[in-house]
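K.L.:
Next input, structure requested:
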Amino acid sequence: MTFPVSRSGRRRIACVAVAVSAIGTAVFSGANYLTGEASASRIPLNPDVAVHYVTIVVHALPASLLLLIGPFQFATRLLAVRPGLHRALGYVYMVSVVVAALAAIVAATFSVDGISVQVAFYLLSAAWLYTLFQGFRAIRQGQIQLHRIWLIRNYSLSFAAVALRAFIGLGVALQGPFPSLTFDDIYTTSVWASILVCAVVAEYVIIHRTLAPLVRKRSSKPRTPTYDS
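P.N.:
This is a model prediction of the structure:
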């Protein structure tokens, strides 16, 4: 026997899945880099650059924090009941993005994963900072809907860290039937796929959850008749 799930129910399930996976990734990744042990790094380190591990830690810890904060910032109930907390968490999120993005640029420069991965992380970091700036500017101007749109884009880029792990897991699973796949191929493809898929999903959410309702609401308003003199 199957039970139909309403559209709002499916949306709620999707939101819970995003929140749980983001929080799980944040806790697991953050705890891994709190040890301070370079040998525990899941990212290959450049043996010629002693500070490479430091740049990864400086990126990973605030990135884990903002992944943890993000789902709560989109909770409309929290915003309505505790706007001060929403604002305070927003500032923490903003500082975390800036630190994580700048550290990612430095870490990518030292990366041993190849030029394709470096370019991907450069673009991701630039888009991360740009969407954050636009979201901050929008809320400073009192444009709440526009602020939300830009932060959806920003958090989708943050969520690429979660998607990256999922794509790597899928790629490793495919090595069985496709033994010619190397881990380098899987990692490079997963980096690009996680960024592109998250960006596309963000635009889908923006169009169908934010822009489309506004258009329908505007279209449903009765028009005032005009008379020619």
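
K.L.:
going forward, measure contacts and count neighbours with C-alpha atoms only.
P.N.:
Fine.

K.L.:
In contact with the residue nearest to the spatial centre of the chain, which residues?
P.N.:
The centroid of the chain falls nearest to residue 158 when counting by CA atoms, centre = their mean (2.3 Å). Residues in contact with residue 158 (CA atoms under 8 Å, 6 or more residues apart in numbering) are 63, 66, 67, 128.

K.L.:
Could you rerun that using 10 Å?
P.N.:
22, 63-64, 66-67, 70, 97, 100-101, 124-125, 128, 152, 195, 198 (CA atoms under 10 Å, 6 or more residues apart in numbering).

K.L.:
same thing with residue 82?
P.N.:
For residue 82, the contacting residues are residue 76, by CA under 10 Å, 6+ apart.

K.L.:
what do you get if the cut-off is 7 Å, keeping everything else the same?
P.N.:
By CA atoms under 7 Å, 6 or more residues apart in numbering, the contact list for residue 82 is empty.

K.L.:
Give me the number of neighbouring residues for residue 89.
P.N.:
Using other CA atoms under 10 Å, residue 89 is surrounded by 17 other residues.

K.L.:
ok, and the closest non-adjacent residue to it?
P.N.:
Nearest non-adjacent residue to residue 89, counting by CA to CA, 6 or more residues apart in numbering: residue 69, 7.0 Å away.

K.L.:
again with residue 41
P.N.:
Once flanking residues are discounted, residue 41 sits nearest to residue 33: 7.1 Å by CA to CA, 6+ apart.

K.L.:
The one you found is in contact with residue 55, isn't it?
P.N.:
No: in this structure, residue 33 is not within contact of residue 55 by CA atoms under 7 Å, at 11.2 Å.

K.L.:
Of these two, which one has the most company?
P.N.:
Between residue 33 and residue 55, counted using other CA under 10 Å, the more crowded position is residue 33 (22 against 19).

K.L.:
Can you tell me how far the more buried one is from residue 210?
P.N.:
When distance is defined by CA to CA, to the nearest Å, residue 33 is 37 Å away from residue 210.

K.L.:
now residue 72
P.N.:
Distance from residue 72 to residue 210, by CA to CA: 18 Å.

K.L.:
Next: residue 128.
P.N.:
Counting by CA to CA, the gap between residue 128 and residue 210 amounts to 21 Å.

K.L.:
Please provide the structure for the following sequence as well, for comparison with the first:
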Amino acid sequence: MRRLQSRSKSLYLLMIVVAVVYMLYVTYVNFIHDPQAAEFLSHKTGVKRPVVVPVWLNVMYVHIVFACLAMIAGAINFSTKILSKHRKLHRVNGYVYLLSVAVVVLTSGYMAPYSTGGKINSIAFNVMNLIFMGLTVAAIVQIKRKQVDSHRKWMVRSYAFCFTNLFIHMFTFVFHNGFGIEYALSYTLGVYGALVLNFALAEFVIRFIYTRPAAIMPTGNKKNKVIA
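P.N.:
Down below sits the predicted model:
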């Protein structure tokens, strides 16, 4: 049991570190280094409609801000200390996460038709948007039904999609810079690779980290205690 708790804490710490580093990187690249996204836009091929750059940039900025907010809110709500000692914060923060995901999905839906690589990636992004929102709503529905363990599992699946952009660029970098594959194809492989990896990582965490059912038990002083 102690080994499982230690593994869970280590994974949570790793997740926090990766999330923070990636948010800092994204903020630097998109708001300081290349605020016009000139490098990223230069790779766009197969786009059927012209990109209205000022509008696209504003949508992208909103997308980034709320993607980071979703990443932060989700990370906070996986803390058992927050759930056990600050239940109201956990609940409010959960709705912040839901709102953030909704904005991410809407802005991504706008940008999908302009995806690098054309229609094949536009379809993939729209499918991922539906899955992301569906998983998040499923998590909310489960907690409304007081199914804590099921809620946690659906949240793990939902939160994995917060790292979609990270995985896409990771795969793209490996295929393009490591194997010399043309950028558009590398990006396409990255998009579909990220979709698979999202599900794989979520199921790994559910099956090997969160192996014990989650439960909320009352303590002697009538405060709620979380057993994770």
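
K.L.:
So for residue 128 and residue 210 of structure 1, which residue has more residues nearby?
P.N.:
Legend: neighbour count by other CA under 10 Å for residue 128 of structure 1 and residue 210, higher for residue 128 (23 against 15).

K.L.:
and after the helix or strand where that one lies, which helix or strand comes next?
P.N.:
Per DSSP states H and E, residue 128 of structure 1 falls inside helix 115-140. Note on helix 115-140 of structure 1: by DSSP H and E, the next helix or strand toward the C-terminus is helix 144-158.

K.L.:
what's the mean deviation for whichever helix or strand comes after that following helix versus structure 2?
P.N.:
Counting by DSSP H and E, the next helix or strand C-terminal to helix 144-158 of structure 1 is helix 160-174. Superposing on structure 2 and averaging over aligned pairs (mean CA distance after the TM-score superposition for structure 1), helix 160-174 of structure 1 comes out at 2.5 Å.

K.L.:
If you count contacts, what does the next helix or strand after helix 160-174 of structure 1 end up packed against?
P.N.:
Downstream of helix 160-174 of structure 1, the first helix or strand assigned by DSSP H and E is helix 183-205. Packing contacts for helix 183-205 of structure 1, counted by 3 or more CA pairs under 7 Å, 6 or more residues apart in numbering; DSSP states H and E, involve helix 115-140, helix 144-158, helix 160-174.

K.L.:
Show me what residue 106 of structure 1 lines up with in structure 2.
P.N.:
Structural correspondence for residue 106 of structure 1 with respect to structure 2 (TM-score structural alignment): residue 110.

K.L.:
and the gap between its match and residue 15 of structure 2?
P.N.:
29 Å.

K.L.:
Likewise for residue 168 of structure 2?
P.N.:
17 Å.

K.L.:
Can you name the residues that contact the residue nearest to residue 195 of structure 1 when sequence neighbours are not counted?
P.N.:
Counting by CA to CA, 6+ apart, residue 160 is the residue found nearest to residue 195 of structure 1 once chain neighbours are left out, at 5.4 Å. Contacts here follow CA under 7 Å, 6+ apart; on that basis residue 160 of structure 1 touches 194, 195, 198.

K.L.:
quick one: which of the residues you listed is nearest residue 140 of structure 1?
P.N.:
residue 198 (26.2 Å; CA to CA).

K.L.:
so where in structure 1 does stretch 123-143 of structure 2 end up aligned?
P.N.:
Mapping stretch 123-143 of structure 2 onto structure 1 (TM-score structural alignment) gives residues 119-139.

K.L.:
chain center to the matching stretch: distance?
P.N.:
Centroid separation for stretch 119-139 of structure 1 versus its chain: 11 Å, with CA atoms, centre = their mean, to the nearest Å.

K.L.:
now do stretch 35-52 of structure 2
P.N.:
23 Å.

K.L.:
buried set for it?
P.N.:
Buried residues in stretch 35-52 of structure 2, counted by 16 or more other CA atoms under 10 Å: 36, 37, 44.

K.L.:
how near is the last one to residue 84 of structure 2?
P.N.:
In this case it means residue 44 of structure 2. Going from residue 44 of structure 2 to residue 84 of structure 2 by CA to CA gives 47 Å.

K.L.:
repeat for the second one
P.N.:
The span separating residue 37 of structure 2 from residue 84 of structure 2 equals 42 Å under the rule CA to CA.

K.L.:
same thing with the first one?
P.N.:
Computed with CA to CA, the distance linking residue 36 of structure 2 and residue 84 of structure 2 is 44 Å.

K.L.:
rewinding a little: so between residue 168 and residue 15 of structure 2, which is more surrounded?
P.N.:
Per other CA under 10 Å, whichever of residue 168 of structure 2 and residue 15 has more neighbours is residue 168, with 21 against 13.

K.L.:
could you measure the counterpart of the more buried one in structure 1 against residue 15 of structure 1, distance?
P.N.:
Counting by TM-score structural alignment, residue 168 of structure 2 lines up with residue 164 in structure 1. From residue 164 of structure 1 across to residue 15 of structure 1, the span is 18 Å (CA to CA).

K.L.:
Thanks a lot, catch you later.
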